[in-house]
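Colleague: Could you work out the structure for the sequence below:
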Amino acid sequence: MLILFYKYFNSYLNFITYLPYRAILSLLTSFCINLYFGSYFIYYMKKIQNYQIIRTNGPKTHYLKKKTPTMGGLFIITSIIISTIMYCDLYNIYVWYVISILLGYGCIGFIDDYKKIKYKNSKGLSLISKYFLLSVFALSLIFIIQSNNKNIFYTELIIPFYKNKTFEINYIYIFLSYLAIVGTSNAVNLTDGLDGLAIMPVIFLTCGFLLISFFSENISSSSCLNVSYIKYSSELVILCSSIIGSGLGFLWFNSYPAKIFMGDVGSLSLGGCLGTIAILLHQELLLIIMGGIFVFETISVILQILSFKIRKKRIFKMSPIHHHYEIKGLPEPVIIVRFWIAALILLLISLISLKVR
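Modeller: I've put the predicted structure just below:
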């Protein structure tokens, strides 16, 4: 919006077109929105008794959190959209692709959270209904990208650590894009089980995509790094900045002991955003490395289910794996910080993979 405003007052607002300025302003704006309205939102949720529904088969210590408000993802989404609209070039199609999945998956998460609260159980939407809705939104977006932007959607897969080496996968790319969006969305949702556990890896992952989107629009930078040249992709820097700022603002209230949880409305929408950004930047495989914490959590659930179905034995005391460590007696803050450290290390490894010969 400020870019459009600049056209009429360009002599006074020349700095607005400078990408780093807009990125910083976007981050600070979304952060301040969450910081200011977060306490009011928490107060309102407590007033209407919109509390987190604790699953009956979860760790017993979580019953202490039954009076903690949920659906904090609502003000995460709001601050991201406000900040993005304020500082992004609204003619940029990349931005609208990500916002559409943010809103779509946010609606699905809202329905899921609402059903849990209404019926006072942790079931929410049925598994089939949830995956069906997530799949419809993801496939619709992939179809739109493929139909309207052939330069964005292509079938060559970039291999991390190997510059100028791609793998042709043809229409399997559609399935891979689907997995990136739906898989990341559910992985973030599974990880969101302890205070602040999911939001910090989301911030780290978004930082990585911010750097990649910044270098992708520059031909000389993209030729030196293992990234694709993508015209106009730098506007994703602004969107990533707003996600980072919003995440930090939410962490202010979500850090241990949490005053509010993001709920499915937050975890599904943020995960869907990250998956969409990954396919727009052609970094689907790098998403697996950078988001290794989410992959680790998802694999722990899959292994637990398979082991119980086949061997009638459990590998972990409880899945996702953060609950395994919790039941073993590790304090919740220790688990959270160690997962954050692992997420940061995975981000650094991913950034190293961009600079290869």
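
Colleague: Could you use CA atoms for every contact and neighbour count after this?
Modeller: Noted.

Colleague: who touches stretch 140-151?
Modeller: The contact list for stretch 140-151, computed with Cα atoms under 8 Å, 6 or more residues apart in numbering, reads Tyr97, Ile101, Ile152, Phe153, Ile174, Ser177, Tyr178.

Colleague: Try it again at 7 Å.
Modeller: Contacts to stretch 140-151, defined as Cα atoms under 7 Å, 6 or more residues apart in numbering, come from residues Phe153.

Colleague: Run through the strands of the stretch 51-200 of the chain in chain order.
Modeller: Taking DSSP state E, counting those that start in this stretch, the strands of the stretch 51-200 of the chain run over residues 156-158, 166-168.

Colleague: this one as well, want them side by side:
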Amino acid sequence: MLILFNKYFNSHLSFISHISYRAILSLLTSFFISLLMGSYFIKYLQNLQKYQIIRQNGPKTHLLKKDTPTMGGVFIILSIFFSTILYCNLSNLYIWYVITILIGYGLIGLIDDYKKIKYKNTQGLELKWKYFWLSIVAFGLIYTIYSNNSNIIPTHLIVPFYAQNSFEINYLYIFLSYFIIVGASNAVNLTDGLDGLAIMPVVFTTCGFTLISFLSENINSSNYLHITYVKNSGELAILCTAIIGSGLGFLWFNTYPAKIFMGDVGSLSLGGCLGTIAILLHQELLLLIMGGIFVLETISVILQVVSFKFRKKRIFKMAPIHHHYEIKGILEPLIIIRFWIISFILLLISLISLQVC
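Modeller: Next up, the predicted model:
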């Protein structure tokens, strides 16, 4: 597309090829594609009567959502993909790494959602097979990154708020990359339990990565902020804004009361994208701060399982933790908005950490 811009636009419009303008266009394009596709997709699923399967042991208020369509992640993925293809420099390998996860994890999530709807239960894809395929895609991507671009991922880990800023972990970095990708995908999946709860933290986190993508490409900015210089990382900002625009378009339909849920096809793919972008920008630990809501939800599940297994007692009334607050009687919109506020505060703390290091 950049070639088309250079060939067909005159000098007065050449500014469009600049990263910042392409990023804005990418956001707007994915937003409107998401809006347009969302309307048709919801009607299509309603006609097919493809609705979310509600777990019987969940909060009773969720039974009212049994006629809400799911798999909204399909039009999230398509809007991100089309916007990325339109505005990104497709010779940039970073773009294809993220697209691989977006589509690969999206397909796994789609199969999971389809099996839930077909067999009318919440099990979907067997857990062992789900993690098997998530792992295969993650390791395949990590291997490709190391094989084709051994200089993309250094063996040092950037530590936020740490004066020395980094330390060597050598080949443990490969396993860290795996856990970041798979862990982020499942963390977003666990968070996606209330209307709009997961998508705004995804948007906030991606906003942070958009800024870091710009800064990482500039050697002066990266040196000043003590972040790793990543050549050509600016193109990731365009993909990030595509995610932001698509997420906001999806929120139009997913905000309380939701007209559609993203399903595993959306949560797994978006989480995988966040993990991959964090790895490419060398901000793995910063993702844990920016995506603190996802970390909180995941830890609540782990603590609940461990406590019940060894103590036969539950720490929370129900996990993930957003269900705990639901059962305590806090209204769903209040939980959602408060989690959004926390996510935004964590984004600001993350950005502050860049200058503290």
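
Colleague: which other helices and strands contact the host helix or strand of Ile341 of structure 1?
Modeller: Per DSSP states H and E: Ile341 of structure 1 is located in helix 332-354. For helix 332-354 of structure 1, the elements it packs on are helix 199-216, helix 284-290, judged by 3 or more Cα pairs under 7 Å, 6 or more residues apart in numbering; DSSP states H and E.

Colleague: ok, average deviation of it from structure 2?
Modeller: Once fitted to structure 2, helix 332-354 of structure 1 is off its aligned match by 0.3 Å on average (mean Cα distance after the TM-score superposition for structure 1).

Colleague: Hey, what's the angle from that helix to helix 199-216? Just curious.
Modeller: Computed by axes from the mean of the first three to the mean of the last three Cα atoms, to 10 degrees, the angle separating helix 332-354 of structure 1 from helix 199-216 equals 10 degrees.

Colleague: List the buried residues in helix 332-354 of structure 1.
Modeller: Using 16 or more other Cα atoms under 10 Å as the test for burial, helix 332-354 of structure 1 gives 332-333, 335-336, 339-340, 343-344, 346-347, 350-351, 353-354.

Colleague: same deal with stretch 170-182 of structure 1?
Modeller: For stretch 170-182 of structure 1, burial by neighbour count (16+ other Cα under 10 Å) applies to Tyr173, Ile174, Leu176, Ser177, Tyr178, Leu179, Ala180, Ile181, Val182.

Colleague: just stretch 49-69 of structure 1 next, same as before
Modeller: Asn50, Tyr51, Gln52, Ile53, Ile54, Lys65, Lys67, Thr68, Pro69.

Colleague: Kindly reformat the buried residues of helix 332-354 of structure 1 as TSV containing distance to Pro20 of structure 1.
Modeller: As requested, these are arranged in TSV below (distance: Cα to Cα, whole Å):
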residue	distance to Pro20 of structure 1
Glu332	37
Pro333	34
Ile335	34
Ile336	31
Phe339	30
Trp340	26
Ala343	25
Leu344	23
Leu346	25
Leu347	21
Ser350	22
Leu351	19
Ser353	24
Leu354	21
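
Colleague: nearest to Ser241 of structure 1, of those?
Modeller: Nearest to Ser241 of structure 1 among the buried residues of helix 332-354 of structure 1, counting by Cα to Cα, is Leu347 at 16.3 Å.

Colleague: who's in contact with that closest one?
Modeller: Phe204, Leu205, Gly208, Met290.

Colleague: Tell me the buried residues in the lengthiest helix in structure 1?
Modeller: Counting residues, the longest helix found in structure 1 (DSSP state H) is helix 19-47. Neighbour-count burial for helix 19-47 of structure 1, counted by 16+ other Cα under 10 Å, picks out 19, 22-35, 38, 41-42, 45-46.

Colleague: who touches Glu168 of structure 1 in this structure?
Modeller: Each residue near Glu168 of structure 1 by Cα under 7 Å, 6+ apart is listed here: Thr155, Glu156, Leu157.

Colleague: And for Leu125 of structure 1?
Modeller: Residues near Leu125 of structure 1 by Cα under 7 Å, 6+ apart: Asp112, Lys115.

Colleague: next one: Lys317 of structure 2
Modeller: His324, Ile327.

Colleague: Repeat the analysis, applying 10 Å as the threshold.
Modeller: Gln304, His323, His324, Tyr325, Glu326, Ile327, Lys328 (Cα atoms under 10 Å, 6 or more residues apart in numbering).

Colleague: Thank you, goodbye.
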